[in-house]
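**Q** the amino acid sequence is not available; the structure is as follows:
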């Protein structure tokens, strides 16, 4: 079976040049969302420490450092980091989202920060899942 190219090279180049900004925009928007979620996670940690030492501080700092390293790998456009970030983003929304009501009754400000972090993680996961974001990876 033979296939023919029904588009001229000029039309293909024009189509690719139109899609290129969207690819970069999807990735850059995802990185902005990840950065905001990361910055707010430090504020969330501070709010958690205000309520009392529930977890060791070293573990809280280490987990945020590891997530920060993962987000740097996403910024370097590594495919494995992108997929891990997508899975972790959806998992955090599914697992933490239902607990926001109980957190709201205990500490409304922390629940608000946690909810905003979840929104940014969900948005970043959706943008990283888009096929256009995957073309910009290595």
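**A** Nice, thanks for sending it over. This is a predicted model, so every value here is computed, not measured.

**Q** rest of the way, CA atoms for contacts and neighbours
**A** OK.

**Q** list the contacts of the residue nearest the centre of the chain.
**A** Nearest residue to the geometric centre of the chain (Cα atoms, centre = their mean): residue 124, 3.4 Å. Listed by Cα atoms under 8 Å, 6 or more residues apart in numbering, the contact set of residue 124 reads 29, 30, 31, 33, 34, 86, 89.

**Q** can you say which helix or strand has it in it?
**A** Here residue 124, judged by DSSP states H and E, is contained in helix 108-129.

**Q** structure two is appended below for comparative analysis:
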């Protein structure tokens, strides 16, 4: 029983459980310094733009595919693309909640997508210019977001007694 044990009582409120204070502290995030908050907001906006462009790439990819492709191969590729975009959206939601693991995973995936997809843009340009523009803009958004997310997020500390 939490309330009866003297070591588990809050020093400021006699009889109050420490567990409640820990839960309240865990759910709040410390506010960011103004410069860090601006950088984080810009990074989130870039991630949002690249995420929206990733969804625009889906129908463009269907337009660019040849009709000789098998129907089952096209449907499984579409299902994989949908699931991948949903998982990336979930990852970006954790970034917005300021989880460090999600932030660094997003940075790693952003740089990996730039390294592996960037060299393919000239070939895509010759085949489907609109698709290359959408892909290039998405890569630019990921690059900007990855660079901004590598910078430290400094929290503001209140100096109240």
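**A** Received the coordinates, thanks. Computed from a predicted structure; not experimentally measured.

**Q** what's the TM-score once they're superposed?
**A** The TM-score (TM-score structural alignment, normalised by the length of structure 1) is 0.80; 116 aligned residues with a Cα RMSD of 1.5 Å.

**Q** list the buried ones in the helix or strand hosting residue 74 of structure 2?
**A** According to DSSP H and E, residue 74 of structure 2 maps onto helix 71-96. Across helix 71-96 of structure 2, burial judged by 16 or more other Cα atoms under 10 Å covers 78, 81, 85, 89, 91, 92, 94, 95, 96.

**Q** by contact count, what packs against it?
**A** If you count contacts as 3 or more Cα pairs under 8 Å, 6 or more residues apart in numbering; DSSP states H and E, helix 71-96 of structure 2 packs onto helix 34-64, helix 100-117.

**Q** distance of whichever residue in structure 2 pairs up with residue 57 of structure 1 from residue 65 of structure 2?
**A** Matched by TM-score structural alignment, residue 57 of structure 1 corresponds to residue 78 in structure 2. Note on residue 78 of structure 2: its distance to residue 65 of structure 2, by Cα to Cα, to the nearest Å, is 12 Å.

**Q** about what we covered before: what stretch of structure 2 does the helix holding residue 124 of structure 1 fall on?
**A** Here helix 108-129 of structure 1 aligns to structure 2 at residues 129-150, judged by TM-score structural alignment.

**Q** pull out the buried positions in that stretch.
**A** So, applying 16+ other Cα under 10 Å, buried residues of stretch 129-150 of structure 2: 131-132, 134-146, 148-149.

**Q** same question for stretch 37-54 of structure 1.
**A** Residues 37, 38, 40, 41, 44, 45, 47, 48 are the ones in stretch 37-54 of structure 1 that count as buried (16+ other Cα under 10 Å).

**Q** okay, now the alignment partner in structure 1 of residue 46 of structure 2: neighbour count?
**A** By TM-score structural alignment, residue 46 of structure 2 lines up with residue 33 in structure 1. Look at residue 33 of structure 1: counted by other Cα atoms under 10 Å, it has 21 neighbours.

**Q** next: the one 3 residues further on.
**A** Close neighbours of residue 36 of structure 1, defined as other Cα under 10 Å, add up to 15.
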